[in-house]
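Q: pasting the sequence and the predicted model now:
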Amino acid sequence: MSTRFRTGMVVLAALVAVGAGLGVTLMKRGDSPSGSRASASEEEKRPWLVGLSLHMTTDDYGVYMSRAFQETLEAARVDSVITDARHDGQRQREDIERHIARRVDALVIVPTDDQLITQETNKAADLRIPIVAVTAMPGSRVTTTILGRDRDNGFDAGTILARKLGGQGKIMVLNTPTDLTRLTLRHEGFQDAIRGTGLQIVATRRDVSKEGCMAAVEEVLREHPDLKGIYAPFGTALIGAASAVRARDRKDIVITGIDADFEVLRLIQEGWVEATLAQYPSEHGRLAAQAALRILRGEPPLPSVDAPFKVVTRENAAAMARELWERELP
């Protein structure tokens, strides 16, 4: 492990716990982001360094995405440095400033509040640091965006919810407390799906932790005991919502959403979650790293790259646990 990495790396406890092995790989430097060739002495002194600014590592997405990101770069003999914003927008602003100070050659961002970090991302762009965004980041000068089909995923989750409820009943919506474009797109898609039905949104609550989302659902259930459905557009929201419903033994409440954490798949298999739209975090990490490598090698950057998805129900939850997490559901 290089001295540069040891002094610069922010230790991610969540990743250490799962053995992600954050560190530096073999040293290699080729074409600079501007396309000019570095001298042989520069190659010996400093390899390419690609930064990853993560939104959080408290869910399976962050852990597996960052692992695949690093493994892809290691295979290409490129160094990486990873920071965890812990779903704190101000912390992510500071993280990006640290990546800039480290003189990273490219920067991959999974934003926690994409509107809050535009000043920092555009500062990086001014310094000719290419940005790879793992979701839409309007306002930032991004070189490549890994597209996660957010609006369509929200539409599909809403369509499934409306169909299961027969187009009638009171529902609630969970969201994050931050200004996050990908969640806005998911919500817009969801609203498009239920427009013209008899579904009535009686409450919208904002939190990001499993415990906070669970408490929010419990509060709404006290206010609306006749609640029939919940839309939860990210993993911890799905887990929190299902935990609250399970505590009341309310299998009549239909839950749909987005993300397929291992715990979400288990809840689907047990019947507490009706369906979710699976993203592929490992594939997101691989695609983001490949996009950065393409830029660093002087190849024409791709403005956008489509990421895979899949609808998950009880019928394929066990197969998805093996496909996504290489684990068997109990």
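A: It's in. Numbers count the residues shown, from 1 in each chain.
Q: C-alpha only now, for contacts and for neighbours.
A: OK.
Q: would you mind measuring from the nearest residue to D207 once chain neighbours are set aside to R186?
A: In this structure, D207 finds its nearest non-sequential neighbour in T176, 5.0 Å apart by CA to CA, 6 or more residues apart in numbering. Distance of T176 to R186, given as CA to CA, to the nearest Å: 12 Å.
Q: which of these two has more residues huddled nearby?
A: R186 (26 against 20; other CA atoms under 10 Å).
Q: what helix or strand is that one located in?
A: Assigned by DSSP states H and E, R186 belongs to helix 181-194.
Q: packing partners of that helix?
A: Packing partners of helix 181-194 (3 or more CA pairs under 8 Å, 6 or more residues apart in numbering; DSSP states H and E): helix 150-164.
Q: another one to put next to it:
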Amino acid sequence: MRRLTSVLMIVTCLLAGVALAADELIPRPSRPARSYRIGVLEPNMAIPHFVAQAYGFVDEAEKLGARVILYDAGEHKNVAKQVSQMEDLIANKVDAICIVPGTTATAVAQIDEAIAKGVVVVNVNIMSDNPKAIGRIRSDDYELGRLQGEFIVKALKGQGNVVMIAGVSGNSAFIMRAKGFKEYVAKHPGIKVLSEQWTPNATDKGLKLMEDWSQAFPKIDAVYSGGDRLTIGAVQALLAQGKQPGDVIVTTVDYNDDTERLVREGWISAAMVQVPVTMGRWGIRVALLALEKKPIPPNLLTPTYVVTKENADQIDLTAVRQPKGWRPPM
């Protein structure tokens, strides 16, 4: 029998409906008297989340009279490439660097080098092991995982088998999401985690894992996913197996065009939505505040919320996606 997926939505950081008009923790500062050059390091712009984030960096910089020099490492684990890009920015004497490291250990030494040379370094989205980088702008990734656990437990009424597509190893965002999920479901003994696998955030990886698990386990009731590219692949596998929307509870993080379609069709039961455009905007604001010797607010956690097919029409996407047709200035 098709499992009903209509579960009361869980919303965090929203006070008025499902909208992104909440007061910002870090309002846009005044335009500085001089124009600054800010390097931005993204880990993998094949993923829509990071394209939207790049838009936030670039658009906010333009609004505040700054210029962005944008680099893409091409994959989370391209550590050597991202290190080389950071060294290039340091050599070019940019005023600030906003780094979204592919892993927590990426460019730790280069952050020290940049700071020693007077370059402001702002850490965004994926947390660095180097505590000297300022800002630490991110979603509450632990909460994103916990919310998935809460949704799945409620949808399964506390009984069922779950598989975990954890995401990229060595990456703070995926690590904390998985931790939040596991610690929540551990309180519900009727929920059994059959398998947890770490893998690059790519559609083909999610597809292959779901195919393998379907062979290994006769009954899978729910799928936890740390990122929506993986989820899309998992749904493709379920579709190929003749499943119907709602037969398996599927939850994920992020909300690109394909994810939205699958949410509306019922294949993805709930998406934990981040605001990558806001992350980019806040990164530029923190960089400029630091350069202008102005105070920076602590605890810069960006809003997150849950989208299901029941509330999908109520979502304001301006902080989630770049405008249609926008391309990164690479």
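A: Yep, it's here. Remember, it's a predicted structure, so these values are computed and weren't measured experimentally.
Q: picking up where we left off before, against structure 2, where does the helix holding R186 of structure 1 fall?
A: On structure 2, the counterpart of helix 181-194 of structure 1 by TM-score structural alignment is residues 172-185.
Q: got it, and stretch 283-290 of structure 1?
A: Under TM-score structural alignment, the match for stretch 283-290 of structure 1 is residues 278-285.
Q: what of stretch 61-78 of structure 1?
A: By TM-score structural alignment, stretch 61-78 of structure 1 lines up with residues 49-66 in structure 2.
Q: what comes up buried for that stretch?
A: Buried residues in stretch 49-66 of structure 2, counted by 16 or more other CA atoms under 10 Å: 49-61, 64-66.
Q: one more: stretch 104-115 of structure 2?
A: The neighbour-count check on stretch 104-115 of structure 2 (16+ other CA under 10 Å) flags 104-108, 110-112, 114-115 as buried.
Q: stretch 283-296 of structure 2 too?
A: Buried residues in stretch 283-296 of structure 2, counted by 16+ other CA under 10 Å: 283-291, 296.
Q: and the residues you listed as JSON lines, adding distance to M86 of structure 2 and secondary structure?
A: Below are those laid out as JSON lines (distance: CA to CA, whole Å; DSSP: H, G, I helix; E, B strand; the rest coil):
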{"residue": "G283", "distance to M86 of structure 2": "16", "secondary structure": "helix"}
{"residue": "I284", "distance to M86 of structure 2": "17", "secondary structure": "helix"}
{"residue": "R285", "distance to M86 of structure 2": "20", "secondary structure": "helix"}
{"residue": "V286", "distance to M86 of structure 2": "19", "secondary structure": "helix"}
{"residue": "A287", "distance to M86 of structure 2": "16", "secondary structure": "helix"}
{"residue": "L288", "distance to M86 of structure 2": "19", "secondary structure": "helix"}
{"residue": "L289", "distance to M86 of structure 2": "21", "secondary structure": "helix"}
{"residue": "A290", "distance to M86 of structure 2": "19", "secondary structure": "helix"}
{"residue": "L291", "distance to M86 of structure 2": "19", "secondary structure": "helix"}
{"residue": "I296", "distance to M86 of structure 2": "23", "secondary structure": "coil"}
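Q: circling back: just the ones in helices from the buried residues of stretch 49-66 of structure 2, please.
A: Secondary structure defined by DSSP state H assigns 49-61 of the buried residues of stretch 49-66 of structure 2 to helices.
Q: got the residue ranges for the helices in the stretch 151-300 of structure 1?
A: Here the stretch 151-300 of structure 1 has its helices, by DSSP state H, counting those that start in this stretch, at 181-194, 210-223, 235-247, 262-270, 281-296.
Q: of the ones you listed, which is nearest V142 of structure 1?
A: Evaluated over the helices of the stretch 151-300 of structure 1, closeness to V142 of structure 1 peaks at helix 281-296, with 11.6 Å, by CA to CA.
Q: can you list contacts of the helix or strand that that closest one is followed by?
A: Using DSSP H and E, the helix or strand that directly follows helix 281-296 of structure 1 along the chain is strand 304-306. For strand 304-306 of structure 1, contacts defined as CA atoms under 8 Å, 6 or more residues apart in numbering pick out 144-149, 287.
Q: repeat that with 7 Å
A: With CA atoms under 7 Å, 6 or more residues apart in numbering as the contact definition, strand 304-306 of structure 1 has outside contacts at 144-148.
Q: do stretch 139-151 of structure 1 as well
A: Residues from elsewhere that reach stretch 139-151 of structure 1, judged by CA under 7 Å, 6+ apart: 118, 121-122, 125, 130-136, 182, 185-186, 188-189, 288, 291, 301-307.
Q: could you do stretch 265-283 of structure 2 as well?
A: By CA under 7 Å, 6+ apart, the surrounding residues in contact with stretch 265-283 of structure 2 are 5, 26, 49, 52-57, 60, 98, 122, 124, 137-139, 144, 235, 245-246, 249-255, 262-263, 302-309, 319-321.
Q: write the PyMOL selection for whichever of the residues you listed are buried.
A: In PyMOL, this line selects whichever of these come out buried by 16+ other CA under 10 Å:
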select buried, resi 5+49+52+53+54+55+56+57+60+98+122+124+137+138+139+144+235+245+246+249+250+251+252+253+254+255+262+263+302+303+304+305+306+307+308+309+319+320+321
